[in-house]
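>>> after the sequence you'll find the predicted model.
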Amino acid sequence: MDQLNYKEQQEFQKIVEQKQMNDFMRLYTNLVDRCFNDCVNDFTSNKLTSREQSCLNKCAEKFLKHSERVGLVFQEQNQLLMNQMRGTQ
């Protein structure tokens, strides 16, 4: 990144931020889709039942914890790869 001039660094940063936003939106969309399909099944009311609300809360919490864990494992694997590339395993 040091080889890039200021303008290139700014453009690179913008691309990274856009990718992060896309990743976040994909995660959010998957969470909503998955939890809605798993938990909401009564369309006779415009409000969630207590069972549906509880299911949604548990589903969202589980989904986010899973995503966080996957991210941590990815970071760990990335760090190992970087160390191997440097020869400092």
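The structure has been received and is ready for your questions.
>>> use CA for all of it now, contacts and neighbours both
Noted.
>>> mind jotting down where the strands sit in this structure?
Taking DSSP state E, the chain contains no strands at all.
>>> biggest helix in it by residues?
helix 50-86 (DSSP state H).
>>> report the buried residues of it.
For helix 50-86, a neighbour-count test (16 or more other C-alpha atoms under 10 Å) marks Glu52, Cys55, Leu56, Cys59, Ala60, Phe63 as buried.
>>> in stretch 20-36, what's buried?
Leu31, Val32, Cys35, Phe36.
>>> okay, now the one to match up with it:
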Amino acid sequence: MSIQNAKPIDDLELYELIVAAYPEKFDANSEDDIWDEVLEWAEEEFCDIDALSRLLGRLLYLTSPMQSAISGEYVHCLGKVDIKDGQANMVAAVSRRIAG
């Protein structure tokens, strides 16, 4: 899959990313239903929800580790990924690229 074919994220993924990215604004453990509040805030803040979903879909694609068919190493477009005990840790190296 190339980045041009990266799927936009859906509303639930958008909601979860916004709540995680703005903990000072949205309490994920709140008993109140904040779904509408989060999506309304995103629309006001970023204007075009569809464009934001497409952008975040591409960013998620870029941050997903992939296994190199040549070296077998897990690589990341922003650096090398080290996987230990099922956890992926990225070592930043902006010059590292994945051909798409």
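Great, that's in hand. Note that the structure is a prediction, hence the values are computed from the model and not measured.
>>> please state their TM-score.
After superposition, the two chains reach a TM-score of 0.29 (TM-score structural alignment, normalised by the length of structure 1), with 46 aligned residues with a C-alpha RMSD of 3.9 Å.
>>> thinking again about what came up before, closest one of the buried residues of stretch 20-36 of structure 1 to Tyr6 of structure 1?
Top of the list for closeness to Tyr6 of structure 1, among the buried residues of stretch 20-36 of structure 1 and by C-alpha to C-alpha, is Leu31 at 37.2 Å.
>>> surely the closest one and Phe63 touch.
Yes. Counting by C-alpha atoms under 8 Å, Leu31 of structure 1 does reach Phe63; the two are 6.7 Å apart.
>>> tell me what the longest helix of structure 1 is packed against?
helix 6-39 (3 or more C-alpha pairs under 8 Å, 6 or more residues apart in numbering; DSSP states H and E).
>>> returning to what we had before: determine the angle, from 0 to 180 degrees, between the longest helix of structure 1 and helix 6-39.
140 degrees (axes from the mean of the first three to the mean of the last three C-alpha atoms, to 10 degrees).
>>> residues of stretch 40-59 of structure 2 that come out buried?
Ala42, Ile49, Leu52, Ser53, Arg54, Leu55, Leu56, Gly57, Arg58.
>>> what's the nearest residue to the first one if we skip its chain neighbours?
Of all residues beyond its chain neighbours, the one nearest Ala42 of structure 2 is Ile49 (7.1 Å), with distances taken as C-alpha to C-alpha, 6 or more residues apart in numbering.
>>> measure that neighbour to Leu39 of structure 2 for me?
8 Å (C-alpha to C-alpha, to the nearest Å).
>>> ditto for Ala92 of structure 2
For Ala92 of structure 2, the distance to Leu39 of structure 2 - C-alpha to C-alpha - is 32 Å.
>>> who's more crowded, those two?
Per other C-alpha atoms under 10 Å, whichever of Ala92 of structure 2 and Leu39 has more neighbours is Leu39, with 17 against 13.
>>> tell me the centre residue of structure 1?
Leu27 (4.5 Å; C-alpha atoms, centre = their mean).
>>> so what's that one up against?
For Leu27 of structure 1, the contact set (C-alpha atoms under 8 Å, 6 or more residues apart in numbering) is empty.
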